[in-house]
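Enquirer: The sequence and its predicted three-dimensional model are supplied below.
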Amino acid sequence: MEKETESEAETHIDIKPPPPPIFADVKPLKNHPTQEHPPILLSFFSSGSSRRRRRRGDTWVVSVFVILHAVAFAATMFVNDCWHNSNEDCAVSALGRFSFQHFSENPLLGPSDSTLDEVGALRRKFLTENHQTWRLFAFPCLHAGLIHLIINLGSVVFIGIHLEMEFGPFRVGIIYVLSAFAGTLVAALFVQNRPVVGSSGPLYGLIGAAISELIWNWRMYTDKFAALGSLFVVFTINLVLGFLPYVNNFASIGGFIAGILLGSVLLFSHQISQVPQNKGALFEYSVKSSIKSKLRQKIHWSALRSVTLILFCLLFAGCLVAFLRGIDMNKYCNWCQYVDCVPTEGWRCDDRVTSCEAMVSNAELTLTCMSNGNFRVFPFTNVSDARMNDLCNVIC
């Protein structure tokens, strides 16, 4: 009986599982070094990344600017009216009133000097003698010709759509407008007495902002060098275009600097990752240390953005004050004219006054340049004084 009782007692013994580890209920920290997750890398120009993206219908700011520029160019060519003002001696004459001046006069397939003056191009005398400050607002809206229009607006669409889909229309619109005015002020300090337009200023503002955003968020992208290469190609093409007549490179330089500074302020997307709450007492110190590190990092980036904003304000205010005081930077920098122009047989970069002697005989007009003796015979006589000055500039 005793043996049976002992065996029966042994069969009723409950074997409990071993106790769980002390820290079994503690979830590992998300940002703990041993549990660190690899960052999500994105493609810079991809529209399908996992970051916040707008619908294509929301990218309306760039579309509005493109339409305004196209309308402004159409209005410029309407005013130019080569078919009538140049006695049908035009390039692509099939366009009639909207046909272009010959390549010898405008190599970018655009209007004449006098037309650009009429619609709002910059000249030094317009600002210093006539005080036509309204030209500062028309200047960034004008294009020198059809070639300039296509390359410029194509670049704006390529870069602007990406920035607007990524950061929204409000910030991109601010960068575009402020870069345009900053570029205009810089151009006004270097402009000479030949007509120039500055629609490349806001474009270079977008290029500068895109480069700034790429550098600030360098670790987020997989194709950063390819993106830099694409931006460099756009930068170079438009810069080379600026050496041709009528396109102002100083507006591009001013817009580019403004874009870099504004991009650092408005497009910097560094975000402080949230540290998950944890009840593990032994991890409390790590959580607090991580929070302090994130806060210090946030204060650091905020300080840098504040400094960048101050630099932009100083640049803008300094250029504005210099313009209001009528400062001509060409007096202090003789070589600066070559930043905006490359002298060729077709045009010169130095500031000069041209004059021609006109002779009418047998329904023909003969213009002779007084400075170099060049002359040309035209099969018409009924031209305006402004148009005669255009022809004189071509001959001289």
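Expert: Yep, it's here. Numbers count the residues shown, from 1 in each chain.

Enquirer: From here on, just use CA atoms for contacts and neighbour counts.
Expert: Noted.

Enquirer: what about D385, how many neighbours?
Expert: Neighbourhood size, D385 [other C-alpha atoms under 10 Å]: 10.

Enquirer: tell me what the helix or strand in which F158 is found is packed against?
Expert: Secondary-structure assignment from DSSP states H and E places F158 in helix 146-167. Counting contacts by 3 or more C-alpha pairs under 8 Å, 6 or more residues apart in numbering; DSSP states H and E, helix 146-167 is packed against helix 60-80, helix 169-190, helix 200-216, helix 224-241.

Enquirer: Who's the closest spatial neighbour of D223, skipping the chain neighbours?
Expert: For D223, ignoring the flanking residues on the chain, the nearest one in space by C-alpha to C-alpha, 6 or more residues apart in numbering is S43 at 5.8 Å.

Enquirer: Okay, the one you found and V233: tell me how far apart.
Expert: For S43, the distance to V233 equals 18 Å [C-alpha to C-alpha, to the nearest Å].

Enquirer: can you pull the contacts of L108?
Expert: 144-148 (C-alpha atoms under 8 Å, 6 or more residues apart in numbering).

Enquirer: also this one, for the comparison:
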Amino acid sequence: RKRGRKIGVDRVLSRALHRDKRQYGRGLVGRWLNRTLKRNRLNSSVRQQLDTFDNHRPYFTYWITFVHIVVTIISIAVFGIAPVGFMYSTEIFHVSYNFWLGKFNTVTFKEPQNFWIGPRTKDLIHLGAKYSPCMRLDPKLNEFIQKERAIERSSACCVRNDNSGCIQSNECHYVFAKFVKWPEIDPPEFNNGTTITTRTSGSVCGQDPRYCRSQHEVGTADQWPDDITKWPICSDPLPKEDFKNSTYDNVRCNVVGHPCCIGQEARCEIVTKEYCKYKHGVYHSEAALCSQVNCMQDTCGLIPFRVPEYPDQIYRLWLPVLLHAGILHCLVSVVFQMTVLRDMEKLAGWHRISIIYIFSGITGNLASAIFLPYRAEVGPAGSHFGVLACLFVEVFQSWQLLKSPSRGLFKLVAITIVLFVIGALPWIDNFAHIFGFISGLLLAFVFLPYMTFSRFYQHRKRLLVITCSCLFVGLFVALVFFFYIHPITECSACRHINCIPFKEGFCSNHGFRPEDR
């Protein structure tokens, strides 16, 4: 019995640790596509080279697949699952929105669905999705923010006549409320350095330099400017009793609206807490103005920006490689990696395949950030197409060994074209596919093991390695240039590359431009 148990354990261990010899030029995908080798080409020199190829264990495949599964489970457990579908889901709710008339309005909230069965888009951004406005100062969003601040600069406190509340606004219904606009009504003094005048920008509901201790007896350098959009939050206000007993309407009123950061494009509105909750926004009860909050930081999450006004989360180029949009998305990755990636790693080894996998993913995400700046993307799409490119390079480098290399190449091309066509459907990032494939092709020529049939082949391989290395560096530098230095703001042809509009609304706003304010 002991002898039988020992033999059984040995069999299990030998089976678990067994390494099937991978056939160069064929592999798993080659067997699927009925690719065969020439017998008459396998001379002694070629056979010796084939015998020297080490059959590596797929450590990187197992590691990255394990990370993908664990991260997907944790992200769904923490953030939940978004409405499932291909378009948008719309929520309708009734909330007190008309401040002056006190009426309940019907308000709709629209958000993108997730057919991968996973978290909402805003949650994926918090997890580290590729999203350009979190990685650089986006020119279009910054233009929106500056226009909104110019509008806020002319706002003032609107106080209802029945003393039921007040809210910061640019319009005020004079029949039902009082518009406390400086300098017409109770303006505080302002020292411009030469003379003492009255303030013209304001007022602000719940905040006044006369009721902030830090503004008492300070020099002109520490004085709040005569521009409410440059006011900080008062860190040391007077007691609440002083506010209630004040004779100034903007100070003693009950503030019912505060800044709320809504959506994923740094949009800020001064609304009630109830309205902000229904809009799935971030409510800032500590602030009085939208200029006092950083909605872009609320949208992005993760590590705070080094300079608050300038997003700098460059690590979003590689974090999406570890993330997935949902259960189905992760399942597709696991199937691909446990078959194609695992087989390719047996040939190349964990160090070579990890370089191709990671840098193809980073390059694909960088291209996607350029051409689809306003769409959050996660997943190793670029990495997978980089590995797919390795299959092409293996055919090229074993061309002399294959019976019908052109037929094998044609089959790979047909499969790749089908995958790119699928990438033209909504919510699939074709730019990550294209540039991941290109970078994977260049890196595969550099890092994949190869056969030499003569000294000419050896010299040609060295030249090819140098050329492909330079081309990859040049491609990456060019992408960095068009992302940071000279951003591409308009590309009408790019829309049809990433999403083909089979019907009206099929490709509506899939990351090409920010939403209208």
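Expert: That came through fine. Note that the coordinates shown come from a computational prediction; the quantities given were computed from them, not determined experimentally.

Enquirer: TM-score them against each other, please.
Expert: The TM-score (TM-score structural alignment, normalised by the length of structure 1) is 0.61; 276 aligned residues with a C-alpha RMSD of 3.2 Å.

Enquirer: What is the nearest of the contacts of L108 of structure 1 to I215 of structure 1?
Expert: I215 of structure 1 lies nearest to H148 out of those, by C-alpha to C-alpha, at 28.8 Å.

Enquirer: Map that closest one onto structure 2.
Expert: Superposed on structure 2 with TM-score structural alignment, H148 of structure 1 falls opposite H329.

Enquirer: what about the helix or strand S439 of structure 2 falls within, how far off from structure 1?
Expert: Using DSSP H and E, S439 of structure 2 sits in helix 430-447. Aligned to structure 1 and superposed, helix 430-447 of structure 2 gives a mean residue distance of 1.1 Å (mean C-alpha distance after the TM-score superposition for structure 1).

Enquirer: Quick one: residues in contact with that helix.
Expert: By C-alpha under 8 Å, 6+ apart, helix 430-447 of structure 2 touches 348, 352, 356-357, 359-368, 371, 381-390, 392-393, 420, 423-424, 464-466, 468-469, 471-472, 497-498.

Enquirer: which bit of structure 1 covers it?
Expert: Helix 430-447 of structure 2 maps onto residues 249-266 of structure 1, going by TM-score structural alignment.

Enquirer: how about that stretch: buried residues?
Expert: Across stretch 249-266 of structure 1, burial judged by 16 or more other C-alpha atoms under 10 Å covers 249-266.

Enquirer: Relative to Y275 of structure 2, how far out is the residue nearest the centre of structure 2?
Expert: Nearest to the mean C-alpha position of structure 2, counting by C-alpha atoms, centre = their mean, stands K130 at 2.3 Å. The gap separating K130 of structure 2 from Y275 of structure 2 is 29 Å, by C-alpha to C-alpha.

Enquirer: and F126 of structure 1, how far is that from A72 of structure 1?
Expert: Counting by C-alpha to C-alpha, the separation of F126 of structure 1 from A72 of structure 1 is 20 Å.

Enquirer: Could I get the full set of helices for the stretch 1-150 of structure 2?
Expert: For the stretch 1-150 of structure 2, applying DSSP state H, counting those that start in this stretch gives helices covering 2-16, 27-32, 44-52, 59-79, 121-127, 139-153.

Enquirer: Provide a list of residues in contact with whichever residue in structure 2 pairs up with K298 of structure 1.
Expert: Taking TM-score structural alignment, the alignment pairs K298 of structure 1 with Q458 from structure 2. Neighbouring residues of Q458 of structure 2 by C-alpha under 8 Å, 6+ apart: T452.

Enquirer: residues touching N152 of structure 1, list them.
Expert: 199-200, 203, 238.

Enquirer: With respect to C356 of structure 1, which of the residues you listed is nearest?
Expert: S199 (31.8 Å).

Enquirer: P514 of structure 2: neighbour count?
Expert: 16.

Enquirer: how about the helices and strands packed on helix 146-167 of structure 1 in JSON lines, adding distance to E118 of structure 1 and mean neighbour count?
Expert: Listed next are those as JSON lines, based on distance: least, C-alpha to C-alpha, whole Å; neighbours: other C-alpha atoms under 10 Å:
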{"stretch": "helix 60-80", "distance to E118 of structure 1": "9", "mean neighbour count": "18"}
{"stretch": "helix 169-190", "distance to E118 of structure 1": "17", "mean neighbour count": "24"}
{"stretch": "helix 200-216", "distance to E118 of structure 1": "20", "mean neighbour count": "27"}
{"stretch": "helix 224-241", "distance to E118 of structure 1": "23", "mean neighbour count": "16"}
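
Enquirer: picking that back up, of all the contacts of N152 of structure 1, which two lie farthest apart?
Expert: Most distant of these, by C-alpha to C-alpha, are S199 and N238, 10.8 Å apart.

Enquirer: What's the local residue count around the residue mapped onto A322 of structure 1 from structure 2?
Expert: Alignment note: A322 of structure 1 maps to F482 in structure 2; criterion TM-score structural alignment. Neighbour count of F482 of structure 2, defined by other C-alpha under 10 Å: 17.

Enquirer: Same check on F144 of structure 2?
Expert: When counting by other C-alpha under 10 Å, one arrives at 17 neighbours for F144 of structure 2.

Enquirer: If anything else comes up later, I'll come back, but that's it for now.
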